[in-house]
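[1] One predicted model, sequence on top.
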Amino acid sequence: MGRPTDSNATTDESLTVRDNRTGKTYTVPYRIKDNTVSAAAFKAIAAPLRPEERVENETPKGLRVSDKGFLNTAVIQSQITYIDGDAGILRYRGYPIEQLALHSTHLETAYLLIYGTLPSEKQLRQFDNEVMSHSYVHADAENFFRSFRYDAHPMAILTSAFAYLGSYYGEANPSLQGQKLFTNGDRSSLANMDRQIFRIIGKATTLAAMAYRVRQGREFVIPPAGLSYTGQFLYQMDHLGQENYKPSPVLEKALDVLFLLHADHELNASCTTVLQTGSSLVDPYSAIAAGCASLYGPLHGGANEAVIRMLISIGSPGNVPAFLESVKRREKVLSGFGHRVYKTSDPRSFIIRKTADEVFKVTGKDELMETAMALHDAAIKDEYFVKRQLAPNVDFWSGLIYRAMGFPLDFFPVLFAVPRVVGWLAHWRQMMLQEGGVKIWRPRQVYVGSAKRDYVPIGNRPVVRGLKVEPLPVPHSGISKRTELAEFTGKSKL
């Protein structure tokens, strides 16, 4: 902010703040643009440290803006995805998600998200060819995947695989090639960036299929030619040597729609993680691996899996009323309803519901469907959930589709991650090319810990005990207990 002003006069598109601690009035030096004001401007609002106040508050250094969980903090300007949570609107580059789901494909939408426009026939053909041509992985990848335990979670495998993939492409590493590798914006830099985008999107299905097959104890399948993006994915997961094998067109189309719907969702946790990691100018493979790790969590990519586990626990439609009552008492969690952004219905949920009907026509209705419908109908009519704006979201239906298609529960987050790499890459590319270059993301904290204290020699320290201030004992295996009882040179005496 600028210097304190003596009057309360304001100009259009500006913000004036009065600090009641000092009586000073400040005017933001930059006009309000896009309904946004600079948080850094508030550092100019400084006050003397009060006698009872902690030095660690750094009050004389200026006011900080607290926003736990990033509820109202904009960290970047973006042209990619627009969400109006109150109205239930989702648009990719201005196009309503409903229109894209009806008329577009996942790869065409990927082109739109990354490059900003819908492609011509020639542009789409070239993009499709590049992505599919980059679906192959080095033969050494087989050894990498076989190194995991037979029961390793497929999301852990996929996360590791993206980081592993980056080790093959030194040309994509700013630590090796110079930190302006992707930020120059010249022809060479853009071509290098495009190559990595093709590789990551193309190999995402291959890595996911390999994670699936290693869990099944199957040999890996080379990506076939002539199939669509999702057709190739299904082939790599399921082909067991049958002649002229072709995945079901209904399932292929349904998966393509699901991929399109999951391709991007603005600055969700995983996308923010990709940008936070990418802001250090790390290679894109490491940034994507970080996004996978974030998506892995049950509050994000694991939500549709949680829906199925919830429906299984309910058991039958007759148990729905009792379950909802337990939710109201906060004894149970209602998964698949409500959203951090959407305060009305998730627009994707309507599209997925229609897709579910198409899938069930060929797979048969899932046995959990009746329970799901009973839960859906009861919740949307219950004042408790309506008042709290807990409408069905995308995860409520997508889990049922994945289950009907025969995917194991722990593979659901992988089916989320594969299409979401498109959105991550779109935002990563946008950040690399943003005006003014890339600045490393370094948020502030509010320190509430101990004030300065002096070191105490170990013999003079009081014993401090408590559940959260000392490590808890960990039970060890039998061999550890036997070793503990054995005698040997250098044994620690506790």
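    Looks like it arrived, so ask away.

[2] contacts and neighbour counts: CA atoms only from here.
    Will do.

[3] show me what contacts residue 217?
    Going by Cα atoms under 8 Å, 6 or more residues apart in numbering, residue 217 touches residue 150.

[4] Residue 211 too?
    145, 154, 157, 158.

[5] Between all of the residues you listed, which two are separated the most?
    Across those, no pair lies farther apart than 145 and 154, at 10.4 Å, counting by Cα to Cα.

[6] Neighbour count: these two, which is higher?
    Neighbours were counted for residue 145 and for residue 154 using other Cα atoms under 10 Å; residue 154 has more, 24 against 20.

[7] now the more buried one: how far from residue 211?
    5 Å (Cα to Cα, to the nearest Å).

[8] next one: residue 105
    25 Å.

[9] repeat for residue 366
    Distance from residue 366 to residue 211, by Cα to Cα: 25 Å.

[10] Reduced to three states, what does residue 205 come out as?
    helix (DSSP: H, G, I helix; E, B strand; the rest coil).

[11] List the contacts of the residue nearest to it when sequence neighbours are not counted.
    Spatial nearest neighbour of residue 205, excluding adjacent residues (Cα to Cα, 6 or more residues apart in numbering): residue 233 at 5.5 Å. By Cα under 8 Å, 6+ apart, the contact set of residue 233 is 205, 206, 209, 223.

[12] quick one: the last one and residue 230 touch, right?
    No. Taking Cα atoms under 8 Å as the definition, residue 223 is not a contact partner of residue 230, at 11.3 Å.

[13] which among the contacts of residue 211 gets closest to residue 270?
    Nearest to residue 270 among these, with distances taken as Cα to Cα, is residue 158, at 14.5 Å.

[14] May I see the buried residues of the helix or strand harbouring that closest one?
    Using DSSP states H and E, residue 158 sits within helix 154-166. Using 16 or more other Cα atoms under 10 Å as the test for burial, helix 154-166 gives 154, 155, 156, 157, 158, 159, 160, 161, 162, 163, 165, 166.

[15] Put this next to the first one:
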Amino acid sequence: MTVCEYRPGLEDIPAAQSSISHVDGQKGILEYRGIRIEELAEKSTFLETAFLLIWGYLPNRHELAAFQSEVLNSRRIKYRIRDMMKCFPESGHPMDALQASAAALGLFYSRRDLHNPIYIRDSVVRLMATIPTMVAAFQLMRKGDDPVKPRDDLGYSANFLYMLNEKEPDPLAARIFDVCLILHVEHSMNASTFSARVTASTLTDPYAVVASAVGTLAGPLHGGANEEVIEMLEKIGSVENVRPFVEDALHRKAKIMGFGHRVYKVKDPRATILQNLAVQLFDKFGYDKYYEIAVELERVMAEKVGNKGIYPNVDFYSGLVYRKMGIPTDLFTPIFAIARVAGWLAHWKEQLAENRIFRPTQVYNGEHGVAYTPINQR
């Protein structure tokens, strides 16, 4: 029998073949279906990018208009799901509320007709349309307010920002938020995507697939890091405190949130775009002192550990962008999920095309031949 090499975290072990996205961590390249992320951020929209990922090609005008119409007209959630969400504790984290709500959708649409293209499309549309509504609804409900109904005249990103505070957003803020969704929509075989594909491989429904991925994304080592970046910047407090903070953290071998990536050994290309988006927001809506701290932190970290390939990742500047938009810190990761749903669904669809259930092996390191001890002898 061949002895398998154990690699913690399955590092460098391929889990699937995929044509959805490509990451070159040495050169700082991210592509969706072969298109560079910089080009999509500049020229595309979130729904167009989602279509590209899920169906494998850029839609023509008619196809994109039809997809947009389907999504924008499917954003309302059933009153029973709203009633269920009203029973969630106000102190609960929005990611936990989102996971429960996404799973609950499966109770209403649990038919697993996975060979039917109409079922596939309806599921994609429903999940992409309702996830933002549920995130916004819980945000208002936990404050004791009724949720705001979606507006059919607003686009995908503008409508979400509207549902958060019942105020139509500035066009620049809506566009920047849309770009943020593009940047977060997909990133190869990360933890939540792997979770989605494992769940998909059992041929369960897509609502369970998304719920499992949301639960994985909730962890601070994955999607939750941008919340901790803001907390870290607040703790540092001033530019003068940056160097002592970094030196102390490195001495204690403590993780500095927003830095380092399992794949990227240069600055994450999404972090570069997000930094530029933050500057655009500050130019129009006012300065944020924590940006100056972040820039100094990036400089000192490059000096101290840049030679080890530790640079800002996507989480480092995204929180500053959301913060300037007035979005609560604990909604940062649910917003990540709003974007990543399209990526998860692309992988769900790809998994179904040539499915085989995941069944990895393990390296057993326990004892053998242990005798059972009767309870009266223990």
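    Structure's in. What do you need? Every value quoted in this text rests on a predicted model; they were computed, and no experiment measured them.

[16] Tell me which of the contacts of residue 211 of structure 1 you also see in structure 2.
    Of the contacts of residue 211 of structure 1, the ones still in contact in structure 2 (both residues aligned by TM-score structural alignment, their matches' Cα atoms under 8 Å) are 145, 154, 157.

[17] Tell me how far the residue mapped onto the last one from structure 2 lies from residue 228 of structure 2.
    Taking TM-score structural alignment as the criterion, the aligned counterpart of residue 157 of structure 1 in structure 2 is residue 97. From residue 97 of structure 2 across to residue 228 of structure 2, the span is 19 Å (Cα to Cα).

[18] do residue 20 of structure 2 as well
    For residue 20 of structure 2 relative to residue 228 of structure 2 (Cα to Cα), the value is 29 Å.

[19] ok, back up a step: the residue nearest to residue 205 of structure 1 falls within a strand, correct?
    No. Looking at residue 233 of structure 1 with three-state DSSP, it is helix, so not inside a strand.

[20] Tell me which residue of structure 2 lines up with it.
    By TM-score structural alignment, residue 233 of structure 1 lines up with residue 160.

[21] and what of residue 263 of structure 1?
    In structure 2, residue 263 of structure 1 lands on residue 185 (TM-score structural alignment).

[22] so its match touches residue 343, yeah?
    Yes. Counting by Cα under 8 Å, residue 343 is a contact partner of residue 185 of structure 2 at 5.4 Å.

[23] what residues are shared contacts of the two?
    residue 50.

[24] between the two, who's got more neighbours?
    The neighbour count for residue 185 of structure 2 versus residue 343, taken as other Cα under 10 Å, is higher for residue 343 (27 against 22).

[25] Sticking with that one, tell me its helix or strand.
    helix 332-353.

[26] against structure 1, where does that helix fall?
    Under TM-score structural alignment, the match for helix 332-353 of structure 2 is residues 412-433.

[27] What is the aligned counterpart of residue 313 of structure 1 in structure 2?
    Checking TM-score structural alignment: residue 313 of structure 1 goes with residue 235.

[28] Three-state assignment for the aligned partner of residue 362 of structure 2 in structure 1, please.
    Using TM-score structural alignment as the criterion, residue 362 of structure 2 maps onto residue 445 of structure 1. On the three-state scheme (three-state DSSP), residue 445 of structure 1 is labelled coil.

[29] so how far is residue 80 of structure 1 from residue 445 of structure 1?
    29 Å.

[30] Nearest residue to residue 340 of structure 2 in space, please, no chain neighbours.
    Nearest one to residue 340 of structure 2, counting by Cα to Cα, 6+ apart, is residue 185 at 4.2 Å.

[31] residues touching the spatially most central residue of structure 2, list them.
    Nearest to the mean C-alpha position of structure 2, by Cα atoms, centre = their mean, lies residue 336 at 3.3 Å. Applying Cα under 8 Å, 6+ apart to residue 336 of structure 2 gives the contacts 181, 184, 185, 223.

[32] Can you tell me the element the first one falls in?
    The one in question is residue 181 of structure 2. helix 171-184.

[33] So which elements touch the helix or strand just after that helix?
    Downstream of helix 171-184 of structure 2, the first helix or strand assigned by DSSP H and E is helix 191-200. The contact analysis (3 or more Cα pairs under 8 Å, 6 or more residues apart in numbering; DSSP states H and E) places helix 191-200 of structure 2 against helix 206-217, helix 332-353.

[34] Report the separation between the counterpart of residue 67 of structure 1 in structure 2 and residue 14 of structure 2.
    Counting by TM-score structural alignment, residue 67 of structure 1 lines up with residue 7 in structure 2. Distance, residue 7 of structure 2 to residue 14 of structure 2, by Cα to Cα: 12 Å.
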